[in-house]
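Visitor: Return atomic coordinates for the entry below.
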Amino acid sequence: MSLLALDRYLMAVPYGSGWQGWRRGLLECCFFGLKEARACLFVGLFFLCVLLVPRAGLWGIARYDVLLLLALAIQGGMLAWRLETVDELKAICLFHLLGVALEAFKVSADIGSWHYPDPAWSKLFGVPLFSGFMYAAVGSYVIQAWRLFALRVEHHPPYWMAWLLAICLYLNFFTHHFIGDYRWYLAACALGLYARSSVVFTPYDRERRMPLLLAFVLIGFFIWLAENISTFFGIWRYPNQLGAWSAVHLGKWSSWSLLVVMTFTIVINLKHIKQRVHVPV
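Guide: Have a look, this model is predicted:
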């Protein structure tokens, strides 16, 4: 079965639509899990590469360079298999550029928030270019989930407010080193902006609803878990992990959740997605 055929199957209602009780709950949970796994295709393949590529690299090619080549191959495959459109690829490239810019700032000698210990030809300003795909993976997940779950958003704040918040969130990742961390003030702004917002999704044949803020927090949590796995395998290290590995500070969960807010703001401006976003007049 091709991936497009799998997508058609997941979004169809082949059987059991009239079930009730525990059987319906189990059916919806199964389809929810399948759709989530499918939406994580890029994420899953990319982090599988992270886990399997040895630190010494492959075929005489450094690990970071191998990961870049594999990430490009995965991204090219998704475009070739029509799992992503050209417009969606443009948004994903934007995530990549924003991610690399942030990484370059964070690993600079003056900041030193973390560092990439291994050598590579594909390093730019101390940042291996594959790292941008970690940010692009979040955008890819949101785009895939939007289609598979037939997502729509109710009571989204005005776009100019969402964009202003997204820009401030991104800038705070840079400016908090100089003028203080305004993360929690921005989180309070996000809470106010999105307090009435809901995301409507279809696990199987019926629409379900959850607060959009809860979706941001949940996605941020799973990114935090992925970050723990990546640092455990030495893809990058925080200063407190140089002697021996330790779990990434729980505070990073909030940072990732706020980054998801920014990612979501970019994704909903895609033309075919914007049509399913309700902004009260």
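Visitor: going forward, measure contacts and count neighbours with C-alpha atoms only.
Guide: Will do.
Visitor: Okay, buried residues for the helix or strand where V261 lies please.
Guide: Assigned by DSSP states H and E, V261 falls within helix 251-267. Neighbour-count burial for helix 251-267 flags 253-267 (criterion: 16 or more other Cα atoms under 10 Å).
Visitor: So which elements touch it?
Guide: helix 86-106, helix 132-148, helix 159-179, helix 212-232 (3 or more Cα pairs under 8 Å, 6 or more residues apart in numbering; DSSP states H and E).
Visitor: winner for burial among those helices?
Guide: Mean neighbour count (mean count of other Cα atoms under 10 Å) peaks for helix 132-148 among those, with a mean of 22.
Visitor: Past that one, which element shows up next along the chain?
Guide: That would be, after helix 132-148 and using DSSP H and E, strand 152-154.
Visitor: and V199, helix, strand or coil?
Guide: strand (DSSP: H, G, I helix; E, B strand; the rest coil).
Visitor: With adjacent residues omitted, what lies nearest to it?
Guide: V153 (4.6 Å; Cα to Cα, 6 or more residues apart in numbering).
Visitor: Could you tell me how many residues sit around the one you found?
Guide: 22 (other Cα atoms under 10 Å).
Visitor: check contacts around the nearest residue to F201 once chain neighbours are set aside.
Guide: Excluding the flanking residues, the one nearest F201 by Cα to Cα, 6+ apart is L151, at 4.7 Å. L151 sits next to 145, 199-202, 276 when contact means Cα atoms under 8 Å, 6 or more residues apart in numbering.
Visitor: With Y9 instead?
Guide: Applying Cα under 8 Å, 6+ apart, no residues contact Y9.
Visitor: One more sequence to fold, the one below, so I can look at both together:
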Amino acid sequence: MAKVVSLDGQLSFLDHYLHPDPRHSNLTGLARFAIEFLLFGLKEARACLFAGFFFLAVFAVPRAGWFHIPRYDLLLIIALAIQLWMIWAKLETLDELKAVCLFHLVGFALEVFKTSGSIQSWAYPDPAYTKLFGVPLFSGFMYAAVGSYIIQAWRLFDLRIKHHPPYWMAGVLAFVIYANFFAHHFIGDYRWYIAACLLGLYARSTVIFRPYDRDRRMPLLLSFVLIGFFIWLAENISTFLGVWKYPNQLGAWSMVHVGKWSSWCLLVIMIFTIVANLKHIKKHVHIPE
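Guide: The predicted model follows:
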């Protein structure tokens, strides 16, 4: 069996099954739909590898922890182990790891602010040895998981962006999104004004991806909304398991307010912008007209 080298020069036993077989290039109708749908699902699962394993750990580790190790500390150990395994198995490059670490730092800084005494948007109620400023260190990996997914999906689906807005404009709005997460506690929440600007900026943008051997297209804004929705679902499960809690969930669990969906969509756009700018620095993402 021939080895398959991925776009970033990585070797992976999974990559062999995620590349088109020339014998199937003439498939049509239901057979093509089935193959593309299967490959789309496999590539999505491959892109979600870090997030999937990490989320399974969140689900599996009991609140009391294991072997007298608190739950939050175990989740940190597991997250680090998954990350090291992905590097060892060449499922992730060192450049990708650097970007993931950046998302971890950005997310952890937000967590520290949001859980601080004067804000207390949510809380981590369980004890842990690896808490810093009252925030368990594993929490940054939840943001890193989103970044990991976007980075992996970009490579696996051979993503290209048509009509990408000027990078400096996208970068400014990404900074404004991040700043609003902090500033809205003091000067008001401007997310809907930001969303209106994003709608205008990305209205013409299309993401082109390749689940099999042909390009498919989707409005870029729709992809942001869909990713944000699935993160919101994961957040509901995590709060149900008591990993963290919002003030209205301290007495009894209730569904995370649907408004958080918009927050996750904005966060996805911010992370996507960082990835896109990093990709642009290495080489273009534009498609020639």
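Visitor: so which of the buried residues of helix 251-267 of the first structure comes closest to Y194 of the first structure?
Guide: Comparing those against Y194 of the first structure with Cα to Cα places V261 closest, at 9.9 Å.
Visitor: and of the helices and strands packed on helix 251-267 of the first structure, who's closest to A56 of the first structure?
Guide: For A56 of the first structure, the closest of these is helix 212-232, at 15.9 Å, according to Cα to Cα.
Visitor: L91 of the second structure touches D15, doesn't it?
Guide: No. With contact defined as Cα atoms under 8 Å, L91 of the second structure and D15 do not form a contacting pair (9.2 Å).
Visitor: counterpart of stretch 136-148 of the second structure in the first structure, which residues?
Guide: Mapped onto the first structure using TM-score structural alignment, stretch 136-148 of the second structure spans residues 128-140.
Visitor: actually stretch 219-237 of the second structure, not the one I wrote
Guide: Taking TM-score structural alignment, stretch 219-237 of the second structure hits residues 211-229 over in the first structure.
Visitor: next one: stretch 67-76 of the second structure
Guide: Taking TM-score structural alignment, stretch 67-76 of the second structure hits residues 59-68 over in the first structure.
Visitor: Likewise for stretch 86-93 of the second structure?
Guide: With TM-score structural alignment as the criterion, stretch 86-93 of the second structure aligns to 78-85.
Visitor: Stretch 175-187 of the second structure now?
Guide: Stretch 175-187 of the second structure lines up with residues 167-179 of the first structure when matched by TM-score structural alignment.
Visitor: do stretch 42-52 of the second structure as well
Guide: Stretch 42-52 of the second structure maps onto residues 34-44 of the first structure, going by TM-score structural alignment.
Visitor: who touches the matching stretch?
Guide: Contacts of stretch 34-44 of the first structure (Cα under 8 Å, 6+ apart): 10, 74-75, 137-138, 140-142, 144-145, 148-149, 203.
Visitor: on that earlier part again, so which of the helices and strands packed on helix 251-267 of the first structure is nearest L70 of the first structure?
Guide: helix 132-148 (10.6 Å).
Visitor: Now do that closest one: which elements does it pack against?
Guide: helix 3-11, helix 21-39, helix 41-52, helix 86-106, helix 251-267.
Visitor: Settle this for me: Y194 of the first structure is touching L212, isn't it.
Guide: Yes. In this structure, Y194 of the first structure is within contact of L212 by Cα under 8 Å, at 6.9 Å.
Visitor: any idea which residue sits dead centre in the first structure?
Guide: V138 (1.4 Å; Cα atoms, centre = their mean).
Visitor: can you redo the helices and strands packed on helix 251-267 of the first structure as a markdown table with distance to S246 of the first structure?
Guide: A markdown table is the format used below for those (distance: least, Cα to Cα, whole Å):
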| stretch | distance to S246 of the first structure |
| --- | --- |
| helix 86-106 | 20 |
| helix 132-148 | 21 |
| helix 159-179 | 23 |
| helix 212-232 | 8 |
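Visitor: can you tell which of the ones you listed is closest to R24 of the first structure?
Guide: If we rank these by Cα to Cα, the stretch that ends up nearest is helix 132-148, at 19.1 Å.
Visitor: Need the contact partners of that closest one.
Guide: 7, 10-11, 35-36, 38-43, 71, 84, 88, 91-100, 151-152, 260, 263-264, 267, 273.
Visitor: what's the mean distance for that helix versus the second structure?
Guide: Here helix 132-148 of the first structure, set against the second structure after superposition, deviates by a mean of 0.4 Å using mean Cα distance after the TM-score superposition for the first structure.
Visitor: now the angle between helix 3-11 and that helix, please.
Guide: Here helix 132-148 of the first structure runs at 50 degrees with respect to helix 3-11, directions being taken by axes from the mean of the first three to the mean of the last three Cα atoms, to 10 degrees.
Visitor: before we move on, back to that, check which residues of the match of stretch 42-52 of the second structure are buried.
Guide: 34-36, 38-43.
Visitor: And the residues you listed, which is closest to G16 of the first structure?
Guide: L34 (16.2 Å).
Visitor: Is it correct that E154 of the first structure is in contact with A195?
Guide: No. Contact status for E154 of the first structure versus A195: not in contact, 11.1 Å apart, counting by Cα under 8 Å.
Visitor: Mind checking which of those two has more residues around it?
Guide: E154 (18 against 15).
Visitor: residue in the second structure matching the more buried one?
Guide: Under TM-score structural alignment, E154 of the first structure pairs with K162 in the second structure.
Visitor: wait, isn't that match in contact with T206?
Guide: Yes. Assessed by Cα under 8 Å, K162 of the second structure is found in contact with T206 at 5.2 Å.
Visitor: quick one: the closest residue to M255 of the second structure other than its chain neighbours from G107 of the second structure, how far?
Guide: Of all residues not flanking M255 of the second structure in the chain, N236 sits nearest, at 6.2 Å (Cα to Cα, 6+ apart). N236 of the second structure sits 18 Å away from G107 of the second structure, going by Cα to Cα, to the nearest Å.
Visitor: I am finished for the moment; much appreciated.
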